[in-house]
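> Show me how the following folds:
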Amino acid sequence: MKEIKVGLIGFGTVGKGLAEVLLSQRERLVRRTGMTIRLAGIADHGTAALPERFSDIPLTQDARTLINDPDIDIIVELIGGIEPAKTFVLEAIAHGKHVITANKALLSQEGAEIFAAAAKRGVEVGFEASVGGGIPVIKALKEGLVANRILSIMGIMNGTANYILTRMTDEGMPFAEVLKDAQKLGFAEADPTYDVEGIDTAHKLAILMTMAYGMPITHHEIATEGISRIEPMDIELARELGCRIKLLAISRNHGDHVEARVHPTMVPQGHLLASINGAYNAIHFHGDTVGNVLLYGLGAGSIPTGSAVAADVVDIARNIRCHSIGRVPALSYLPEAMRPRRITPMDELCGPYYFRLTVLDQPGVLATVAGILSKYEISIESVIQKGRKKIGAVAVVIVTHSAKESAVSAALDEINRLASVTAPVVKIRILEEE
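Next up, the predicted model:
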């Protein structure tokens, strides 16, 4: 029976999950592949000793010990970040080893170089765990939806942000308080910037767009806005409007140009994505032949993400056994078929908006604001005033009909300069049904 040897770089949360999965599912994987898949070495500079159940696996603090080992077939990189992860991945490829990574930041920024190097060397790159944790979203795009022109991608792709918004919605807690609690519970990192400011979601959207549309794109090209300015009042007003606030990744394929954006969105309660709560993720595709497809599951966690990495190990092991390396292009499209497309500038996009203004409770303020909106051809659908007082500031909520982003930006700049507006206007886009 053929044995496939795997070298693991990084024994953190996901690395431990992969080791657990390969150990606990060893016999099942033999029955499904006809091969023995063995974790032949672990490299982690911060680990002095492995748990007892992994004591037979060689441990080193030097990743190159595994990269240079001629007996290892597959290198799994699970340390995260750009460097030294990129160097290790490229060195493994240069040594003729197949590589697997869960590193969405690396792939969304340096993926073009990595995939080109792998194609030139004739090795596979697996990255199922880079988007959606345990959800098989990469395989769905790469194979299951291959006969489709993907018309749109939309999803909740960050469990930390979704957990925070869910707690804010269900318990009425402010953002800072929920974030602090999430950090204590391990749902949020000590530095949560990538999660709460939408950067992690943009990394994932860039990977999905590359595969769905056959185009090169990095996360730097995606308009990105986070959830840190959302307040309990916005959550409650969204409820009154029949919506829930979610951090969404949205891309639409217009042929010669594509939308690419991440931002808080008011999602109507009847929409499937409105019911995705806690640390769960959900990714929605619309294909021209299959129609609507929704993939749902845990978007993070040791064992779910370890399961996704193990799926890549099995795929590559099967290809090795059948001498079919490169049978399925890593990015679904053949490298020569990839072509750039224009990213639609945010200023050109149109849609309905929610504005929350904090204004002095004075006569004529609303008329002035309405006049500015009219000046920029922004039509008001409804107005709600909260907390009316004799003295002080009040919250005024305006919901608009579809408006152009450039007009909205110009109007809000002018409104924010009014002496009667005491805090910057909060703007949230409202999701329109396709």
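> from here on, contacts and neighbour counts on C-alpha atoms
Will do.
> ok, Ile156 to Ser108 distance?
Distance of Ile156 to Ser108, computed by Cα to Cα, to the nearest Å: 18 Å.
> Look at those two and report which has more neighbours.
For Ile156 and Ser108, the more surrounded residue by other Cα atoms under 10 Å is Ile156, and the numbers stand at 27 against 24.
> which stretch of helix or strand covers Glu110?
Using DSSP states H and E, Glu110 sits in helix 104-121.
> Against which helices or strands is that helix packed?
Packed against helix 104-121 by the contact rule (3 or more Cα pairs under 8 Å, 6 or more residues apart in numbering; DSSP states H and E) you find helix 85-94, helix 199-213.
> would you turn these into TSV with distance to Ile343 and mean neighbour count?
Formatted as TSV, the helices and strands packed on helix 104-121 follow (distance: least, Cα to Cα, whole Å; neighbours: other Cα atoms under 10 Å):
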stretch	distance to Ile343	mean neighbour count
helix 85-94	26	20
helix 199-213	11	25
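> Show me what secondary structure element comes after the longest helix along the chain.
Identified as the longest helix of the chain according to DSSP state H is helix 302-321. Downstream of helix 302-321, the next assigned helix or strand under DSSP H and E is strand 342-343.
> what's in contact with the next helix-or-strand element following that next one?
Remark: after strand 342-343, the chain's next helix or strand is strand 350-351, criterion DSSP H and E. Applying Cα atoms under 8 Å, 6 or more residues apart in numbering, the external contacts of strand 350-351 come out as His401, Ser402, Ala403, Lys404, Glu405, Arg429, Ile430, Leu431, Glu432.
> Next, the structure of the following sequence, for comparison with the previous one:
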Amino acid sequence: MAEPLRVALAGLGTVGAGVIRLVEANADLIARRAGRPIAVTVISARDRSKKRPVDLTPYTWEDDMVILGERADVDVVVELVGGADGPALSCARATMEAGKAFVTANKAMIAHHGLELAAKAEAAKVALKFEAAVAGGIPVIKGLREGAAANEIERVYGILNGTCNYILSTMEDTGRDFADVLAEAQAKGFAEADPAFDIEGTDAAHKLSILAAIAFGSKIDFLGVETSGITRLRAADIAQADALGYVIRLIGMAETQGDKLFQRVQPHLVPFDHPLAHVDGATNAVVAEGNFSGRLLFQGAGAGDGPTASAVVADLIDIARSTMGRGEIGVPFSVPVAELEAMAPADSGPRLGRAYIRFMVADRPGVLAEITAAMRDAGVSIESLIQKGRAGDAGAVMVAMVTHEGPESAVAEALRLLDGSASLTEPPLVMQLLGE
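You can find the predicted model right below:
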């Protein structure tokens, strides 16, 4: 059999340890499928003395991860350290400048620097792979870039953050409020000690910007993603959505509007009969709509050592095949970097849809009339309206409504008319209803 593909592994956390376990456990199967063995030869991490759940004695230790690609005993570098900049980015640049392939699970780095790194990979004629950066073990990048390559993708959207989905589905099952479920998720290890990137939507926005670039052949535009998280959701919102026939999920959505690109991460009301309504726990799911393929659904574990390690090693197998003449290195995105289109962000105002709007208001006469007058003046047609009984929030009560289909700009104008009203005890919460 051919010589092994020699892998340097930077980062020995949960996923790094998972890669080592997978490569060791499935060594024979991987070698058959790759056409050659895949062997971890060099490792690197921030803390050499830290105890880890795998035996590291067979591997050479390198203190400086940035120079891994320069070593003569390394063919490809896998980066699992994380962070948009710092050592991870330096390692990526140095690896490809040294003419070596690079594999990463680092969605933040790809979202911020993916175009630069792809250009380096193309210039050096080496592979840049990042399947594990989006949706863990789900092969959605390969599915879009290869399986759906003949299609014009009209829209891509889905549940891209397992932490948020765990919190929302647990709120749904138990009737508990956000803060309580978040604390439980942190205690169980489903949420980080600092969960801001997850619950504020940033993690999902990183992934969405990568998916959009691949789906539409556009340049990555992370800063163009309209982003809002789940921190303002209440158990009452979950209950109200259920009564209306919906569940609430944090959805990342991207689609083209002419020569512009719409990208948004926001909680949505998802109808019970939509496939995404049944995605529970820390699961991810991505829907791609092709003009010939129709709706494609990719679903599975979005994080964890096993699923993410599986995506990393699948990238390594692709690289091993390409060096054996059994495949092509290809381009990191759907087309070469020079052909990726720069698309300006699309204005969400003209988008037609239905919205759920929740108000917390002072418990006094005339408030409901004030809200409905603002809706009338802005041209918003109300489909249903519910006023809850007196709550314990300093005398505030909840008023929720669902609008008929109309432009998002009309809802924005209604909220502008209500801005500063003494009747509102907090800013309104707006969520779109996901279309069929």
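> Dump the helices and strands packed on helix 104-121 of the first structure to TSV, plus distance to Cys243 of the first structure.
Formatted as TSV, these follow (distance: least, Cα to Cα, whole Å):
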stretch	distance to Cys243 of the first structure
helix 85-94	41
helix 199-213	21
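> so which of those helices gets nearest Gln183 of the first structure?
Set against Gln183 of the first structure and scored by Cα to Cα, those come closest in helix 199-213, at 16.7 Å.
> And the helix or strand just after that closest one against the second structure, how far off on average?
Note on helix 199-213 of the first structure: by DSSP H and E, the next helix or strand toward the C-terminus is strand 223-224. When the second structure is overlaid, strand 223-224 of the first structure sits 0.4 Å from its aligned residues on average, using mean Cα distance after the TM-score superposition for the first structure.
> Quick one: distance of whichever helix or strand comes after strand 223-224 of the first structure to the chain centre.
Next helix or strand after strand 223-224 of the first structure toward the C-terminus (DSSP H and E): helix 232-240. Its chain's average C-alpha position is 25 Å from that of helix 232-240 of the first structure, according to Cα atoms, centre = their mean, to the nearest Å.
> So which bit of the second structure is the helix or strand just after helix 232-240 of the first structure matched to?
The helix or strand immediately downstream of helix 232-240 of the first structure is strand 243-252, counting by DSSP H and E. Mapped onto the second structure using TM-score structural alignment, strand 243-252 of the first structure covers residues 246-255.
> All the helices of the stretch 51-200 of the first structure, residue numbers only.
Assigned by DSSP state H, counting those that start in this stretch, the helices in the stretch 51-200 of the first structure fall at 63-67, 85-94, 104-121, 137-139, 159-171, 175-185, 193-196, 199-213.
> Export those as TSV, with columns for distance to Val394 of the first structure.
Formatted as TSV, the helices of the stretch 51-200 of the first structure follow (distance: least, Cα to Cα, whole Å):
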stretch	distance to Val394 of the first structure
helix 63-67	59
helix 85-94	51
helix 104-121	42
helix 137-139	45
helix 159-171	22
helix 175-185	21
helix 193-196	27
helix 199-213	33
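> just so I know, which of those helices lies nearest Tyr296 of the first structure?
helix 137-139 (9.2 Å).
> any residues touching the closest one, and which ones?
The contact list for helix 137-139 of the first structure, computed with Cα under 8 Å, 6+ apart, reads Phe127, Glu128, Val131, Leu208, Ile283, Leu295.
> How about the second one, nearest residue that isn't a chain neighbour?
Yep, that's Glu128 of the first structure we're talking about. With sequence-adjacent residues excluded and distances taken as Cα to Cα, 6 or more residues apart in numbering, Glu128 of the first structure is closest to Ile138, at 5.3 Å.
> Next: the first one.
Ranked by Cα to Cα, 6+ apart and with sequence neighbours excluded, the top spatial neighbour of Phe127 of the first structure is Thr101, at 5.1 Å.
> Map the one you found onto the second structure.
Here Thr101 of the first structure is matched to Thr104 in the second structure, going by TM-score structural alignment.
> Does that match touch Gly136 like I think?
No: applying Cα atoms under 8 Å as the test, Thr104 of the second structure and Gly136 come out as separate, 11.5 Å apart.
> So for the two, which sits in the more crowded spot?
Gly136 (28 against 25).
> what about the aligned partner of that one in the first structure, distance to Lys104 of the first structure?
Residue pairing (TM-score structural alignment): Gly136 of the second structure is matched to Gly133 of the first structure. Gly133 of the first structure sits 11 Å away from Lys104 of the first structure, going by Cα to Cα.
> and what of Glu110 of the first structure?
Counting by Cα to Cα, the separation of Glu110 of the first structure from Lys104 of the first structure is 10 Å.
> Of these two, which one has the most company?
More crowded of Glu110 of the first structure and Lys104, by other Cα under 10 Å: Lys104, with 27 against 14.
> Now which residue in the second structure aligns to Val14 of the first structure?
So, by TM-score structural alignment, Val14 of the first structure is matched to Val15.
> for that match, helix, strand, or coil?
helix (DSSP: H, G, I helix; E, B strand; the rest coil).
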